[in-house]
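**Q** no sequence for this one, just the structure:
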């Protein structure tokens, strides 16, 4: 295994698209037997295709161009040929993007973008949400990790590739998109309407938590963007200056981003005893990347993660666990272990191609499996409540999944619906009345749009309360024990 320090590795995040990884100049030098790069443009090496194969392609092109029942442009046929080659890979992370789409792809790394604020990928042939960004329109509308997207604006996603689906989801600020989803635990699909907005990429937030007269710093990293590493290291320095008893790094719901940011964030937290990341190429050759750091921090550290933690988040979590010895608290992560290289073609279109696997410091490939936490902790049931999609007012004697969702929300808020099976009972009606009294809204015992909105607002408020976060509480408990 070769070992070196990363200079320009990056993971790119197609926001409301796939999480992928790609490499800069240092690793690219090793790929010249596959692709020559000149001025950033990829060109095929002569000899990769036989004369017979080239002639077969020319014949097919001419046949379709000259004889198909409808006229097709040369550009359409060439793009279709490239898309066909990429689709043959059966890899959702390898995609072809025309010049316009490639430009939008690059814009997702800027300081803000317009959309719904969710990461989408393909898993087992299904279009699924990796995670909505915290505070995003997608999160506020009730979308959750692993929701399967069935339709966008009433049109089935069947037959769409990842880029096509992504472009349908994204759109201008103020416009809306209707997304039909299938969610585990629900028999019927949900239709969620999301109002697009400008999504600022403010990726690092810091807060404090105190227990037994000791203060701990919590650094929440929502994605890995251009300034994430700088902001993260500043937060570390600020917390150290305040002499906190330990630090918790929170990458829950973080779908990935620039790996160059991960590299800068990890290096000060691990030593050179192990590589914090390994890259395995198609020939099996593995390259390790190591920190130059001589010693660990003098205080305990823990990482929070969940099923919405993907790609770059998993690289960080694995590095801190296996190379740093730090505990992971929460749920098993998403499971994405491949890396991609965007290669620009002569007309500014791009192929984002899977070029390698990434392995953990101990050589584990987590693709499709995720990373298991050191300590598994599930959040309270209210964290998993389904938001209401009312088509009519809910009232006594009704029996459906909307009633079930309302009962779960009422129970999570401390009211007593009597049952949580979807049947609107007398006790459920009483719980609704009690809630309406507490919220100072019209007391009817029925759930209309006003009551539904109040329920959702209260649920979000409870989720955001630090004292309800069981995963955070466990992380603090672990740091407290390690600091004794």
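**A** The structure has been received and is ready for your questions. Keep in mind that this is a model prediction, so the values were computed, not measured. Numbering: from 1, shown residues only.
**Q** make it CA atoms for all contacts and neighbour counts henceforth
**A** Will do.
**Q** Could you tell me how many residues sit around residue 63?
**A** Residue 63 has 11 neighbours, counted by other CA atoms under 10 Å.
**Q** Just give me how far whatever helix or strand it lives in sits from the chain centre.
**A** Per DSSP states H and E: residue 63 is located in helix 51-67. Averaging C-alpha positions (CA atoms, centre = their mean, to the nearest Å) puts helix 51-67 41 Å from its chain's average.
**Q** Then stretch 175-182?
**A** Using CA atoms, centre = their mean, the offset of stretch 175-182 from its chain centre is 18 Å.
**Q** returning to what we had before: buried residues in whichever helix or strand comes after the helix holding residue 63?
**A** Under the assignment DSSP H and E, the closest C-terminal helix or strand after helix 51-67 is helix 74-88. For helix 74-88, burial by neighbour count (16 or more other CA atoms under 10 Å) applies to 83, 86.
**Q** before we go on, here's another structure to hold up against the first:
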């Protein structure tokens, strides 16, 4: 498998699951009036107004010496120094600012420049919890039913509370074919669920296109890597050459990527002079990026959901405000900051990735922690959000639990309607289970054991992946069709 494109987001979905945290990166090809750059190095943040005093340095040195000479156990020098750096960064209360020691920085560099193995998901740390931002499409994480905003409580029995992102990621590392047993907490579910994910090669092609009926094109962007703009241009030209009359751009579950790449993609659609995005520094100075494009003579609709983050939100905001396109789907993730890396400044192979700027929509809206609201809200069918079953016990009649509720949602999604989806295992639910078991050559017990649960989960994933059941895509196509007919 090949990792297509060098992506500089904190996106280590490699062997370590995802040491990424939605980093929107400014590269050397992007120019801002207040950003200082040097060839081959990261953008530099504005100079601090004050530094450490002699008294500050003395306190730090004294603390180190006391630990080294008085603490009950011998402590590793590097561990102390790294802990001090992490301590300073933790006080910033910013999940997107992280320190990577030499080993972690090397793994980060390797993971963004080559193929990798893992479960394929983007994660962040929020209020001390490791949270799924989005699973990569087609990845083991997606196939296992992991969803955006799931909280990872433990990995293979080891709790993640209180760990840094890198420490948590280290718990999830492992080679292809090994299992990561994740204990998850999902919004709307009271009970924790267990999901077993088998690590695999992650093949990240970033752009996929197809021509839908009525000459409506569809381009899906899965992340914004260095080659994504080129691939988008190629696919767009191909669709245009076939007489495309309208375009759907799908950035659902796209965690983001490179700032200059999303600008290059959006630029041709925005008329010259209009802002594509604005970036604001710590002094409040804003620098817009004006388009040099000519616009397009066909309508565009953008598909978004709660897993659309960072660069995806820049694209969505630009199309909504600068192009006048309709957004269809769900409110986006809400990540409105820009990070830069400081590996050269650290000088020893370690790296700090730090939030340095805000980005704002063309009209100056900061969407951080709010997201972008679609023009046409569309929720997917209820079974799209059904949690995997815990499989801790066999589900039986006359019981009530979150597992039963999720099982009922799945049954309804595959055409075996129970009389309710509130979590009570009723007699009609028993009949629905028996009908499902009969069709799938399972013992008709009316109870949901591990075999029935696995079959049911597999069946519902097939339904979720079928474009015929994608209500958001259907609505986006309808919007384009209505515009074409005008």
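**A** That came in fine, so what should we check first? Just so it is clear, the structure is predicted and the values come from calculations on it, not from any experiment.
**Q** Which stretch of structure 2 lines up against the helix holding residue 63 of structure 1?
**A** Here helix 51-67 of structure 1 aligns to structure 2 at residues 54-70, judged by TM-score structural alignment.
**Q** What are the buried residues along that stretch?
**A** For stretch 54-70 of structure 2, by 16+ other CA under 10 Å, it's 64, 68.
**Q** what's the mean deviation for it versus structure 1?
**A** When structure 1 is overlaid, stretch 54-70 of structure 2 sits 2.3 Å from its aligned residues on average, using mean CA distance after the TM-score superposition for structure 1.
**Q** Same question for stretch 78-88 of structure 2.
**A** Compared with structure 1 after fitting, stretch 78-88 of structure 2 deviates on average by 1.7 Å (mean CA distance after the TM-score superposition for structure 1).
**Q** For the equivalent of residue 237 of structure 1 over in structure 2, what is the enclosing helix or strand?
**A** With TM-score structural alignment as the criterion, residue 237 of structure 1 lines up with residue 237 in structure 2. In this assignment (DSSP H and E), residue 237 of structure 2 forms part of helix 228-241.
**Q** got it, and residue 455 of structure 1?
**A** Going by DSSP H and E, residue 455 of structure 1 is in helix 449-463.
**Q** Return the list of helices and strands in contact with that helix.
**A** helix 401-412 (3 or more CA pairs under 8 Å, 6 or more residues apart in numbering; DSSP states H and E).
**Q** Now do the helix it packs on and helix 449-463, the angle between them.
**A** Here the directions of helix 401-412 of structure 1 and helix 449-463 differ by 40 degrees (axes from the mean of the first three to the mean of the last three CA atoms, to 10 degrees).
**Q** From the contact counts, what lies against helix 401-412 of structure 1?
**A** The helices and strands touching helix 401-412 of structure 1, judged by 3+ CA pairs under 8 Å, 6+ apart, are helix 426-439, helix 449-463.
**Q** Name the surrounding residues that touch the shortest one.
**A** When contacts are taken as CA atoms under 8 Å, 6 or more residues apart in numbering, the neighbours of helix 426-439 of structure 1 outside the stretch itself are 395-396, 407, 410, 415-419, 442-447, 451, 454.
**Q** Tell me which stretches of the stretch 1-150 of structure 2 form strands.
**A** Assigned by DSSP state E, counting those that start in this stretch, the strands in the stretch 1-150 of structure 2 fall at 98-100, 116-118, 121-126, 129-135.
**Q** could you check the angle strand 121-126 makes with the longest one?
**A** Put plainly, it is strand 129-135 of structure 2. Using the same axes, to 10 degrees: strand 129-135 of structure 2 against strand 121-126 is 150 degrees.
**Q** Tell me the helices and strands packed up against strand 129-135 of structure 2.
**A** Packing partners of strand 129-135 of structure 2 (3+ CA pairs under 8 Å, 6+ apart): strand 121-126, strand 151-155.
**Q** For the ones you listed, state which one has the densest average packing.
**A** When you average the neighbours per residue for each of these (mean count of other CA atoms under 10 Å), strand 121-126 leads with a mean of 24.
**Q** contact partners of that strand?
**A** For strand 121-126 of structure 2, contacts defined as CA under 8 Å, 6+ apart pick out 11-13, 17-22, 95-96, 130-136, 139, 141-142, 164-165, 255.
**Q** To what extent does the helix holding residue 237 of structure 2 diverge from structure 1 after superposition?
**A** Averaged out, helix 228-241 of structure 2 is 1.2 Å away (mean CA distance after the TM-score superposition for structure 1).
**Q** now that helix, how far from the chain's geometric center?
**A** Distance, centroid of helix 228-241 of structure 2 to centroid of chain: 24 Å (CA atoms, centre = their mean).
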